[in-house]
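Peer 1: Structure of the sequence below:
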Amino acid sequence: MSTIADPKAPRPSRPGPSRRTTRGNFELYGWVFMRGSGVILIVLIFGHLFVNLMVGEGISAIDFGFVAGKWASPFWQVWDLLMLWLAMLHGTNGVRTIINDYAEKDTTRLVLKIALYTASVLVITLGTLVIFTFDPCPPNSPADLLPSFCTA
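Peer 2: Alright, predicted model coming up:
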């Protein structure tokens, strides 16, 4: 006959270094960041959707020229940059939490986090470069390759 363990008994700790003592207030700050960034992201995303879909001609007007005109304004560059950064950091923090909860081996956790952080830094860096270096009318380009609104 087998016995069932008491469900109210404390669980034995995992082998290896304790993760709870090394994190300090980082998890608290991560939790607060998720709530704050979530609220700001709601405003940024619905503002983005409203301007892109409701104002003007709707989705049929979104093309290369629309994006080029929008990113000609520093306001929209900063808006889209904030949306990119907050969305990526918010998502990265969420996936980091999932990795901490479900990856049992320290090596697996480390590899997954390195892949996550590498991908996040890459997307944030490339997205920031695109937003601030985007030029729909590059100088010395052949006129037949330029959009119609560029003066050759």
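Peer 1: C-alpha only now, for contacts and for neighbours.
Peer 2: Will do.
Peer 1: ends of stretch 12-19, how far apart?
Peer 2: Stretch 12-19 has an end-to-end distance of 14 Å (CA to CA, to the nearest Å).
Peer 1: swap in stretch 67-81?
Peer 2: End-to-end distance for stretch 67-81: 14 Å, by CA to CA.
Peer 1: List the buried residues of that stretch.
Peer 2: Buried residues in stretch 67-81, defined by neighbour count with 16 or more other CA atoms under 10 Å: 71-72, 76-77, 79-81.
Peer 1: Another for comparison:
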Amino acid sequence: MAMPTTPSVPAPRTPRRLRGRTNTELYAWMFMRVSGVLLVVLIFGHLFVNLMVGDGINALDFAFVAGKWASPFWQIWDLMMLWLAMIHGTNGLRTIINDYAERDQLRFWLKVGLYTATTVTIVLGTLVIFTFDPCPPDAAAELLPSFCPAP
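Peer 2: Have a look, this model is predicted:
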């Protein structure tokens, strides 16, 4: 008795957008985990200093921010928080776009908009942090931090 032969079934095709990929998705996945942990530390540190130390929320004003950003430590802290939050969120939205946008052209334009918005926000935020003038010449004296020279 002859054994029945099974018909040959072609191997499933890999979608065009997944061919030739490197480990980008693995690195993006690992980045999300690491940046998530770092963001928790940065955000809770930010909230603790702004809301619990000193007079708490009553102390939050221009002088408080000016005094804080006079220190390179807090500039770097806030810069890391900004960059990590923006890149973390962008990576999450990129994943959602890849999962739900079915047409290649729509996916492309959604990502262009996402990356453009992210780049503009990161550049403007970085400029604000590093070009912030805590002693503007036209500010009222009672609003200036104590380290500013008297006008």
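Peer 1: What would you report as the TM-score here?
Peer 2: Overlay of the two chains. TM-score (TM-score structural alignment, normalised by the length of structure 2): 0.84; 137 aligned residues with a CA RMSD of 1.9 Å.
Peer 1: Just give the nearest non-adjacent residue to the residue nearest in space to the middle of structure 1, would you?
Peer 2: Nearest residue to the geometric centre of structure 1 (CA atoms, centre = their mean): M88, 1.1 Å. Leaving aside its sequence neighbours, M88 of structure 1 sits nearest to S120 (CA to CA, 6 or more residues apart in numbering; 6.5 Å).
Peer 1: To which residue of structure 2 is the one you found aligned?
Peer 2: In structure 2, the residue paired with S120 of structure 1 according to TM-score structural alignment is T118.
Peer 1: Can you give me the neighbour number for its match?
Peer 2: For T118 of structure 2, the neighbour count with other CA atoms under 10 Å is 17.
Peer 1: Now do K68 of structure 2 against V40 of structure 2, distance only.
Peer 2: Taking CA to CA as the measure, K68 of structure 2 falls 20 Å from V40 of structure 2.
Peer 1: One more: A70 of structure 2?
Peer 2: In terms of CA to CA, A70 of structure 2 sits 24 Å off from V40 of structure 2.
Peer 1: Check R19 of structure 2 too.
Peer 2: For R19 of structure 2, the distance to V40 of structure 2 equals 35 Å [CA to CA].
Peer 1: Looking at those two, which one has more neighbours?
Peer 2: More crowded of R19 of structure 2 and V40, by other CA under 10 Å: V40, with 12 against 9.
Peer 1: What is the aligned counterpart of the more buried one in structure 1?
Peer 2: Aligned counterpart of V40 of structure 2 in structure 1: I42 (TM-score structural alignment).
Peer 1: so which strand or helix has its match?
Peer 2: I42 of structure 1 is part of helix 26-49 when elements are defined by DSSP states H and E.
Peer 1: Ok, W76 of structure 1 next?
Peer 2: Assigned by DSSP H and E, W76 of structure 1 belongs to helix 74-102.
Peer 1: what's that helix aligned against in structure 2?
Peer 2: Helix 74-102 of structure 1 lines up with residues 72-100 of structure 2 when matched by TM-score structural alignment.
Peer 1: All set now, cheers.
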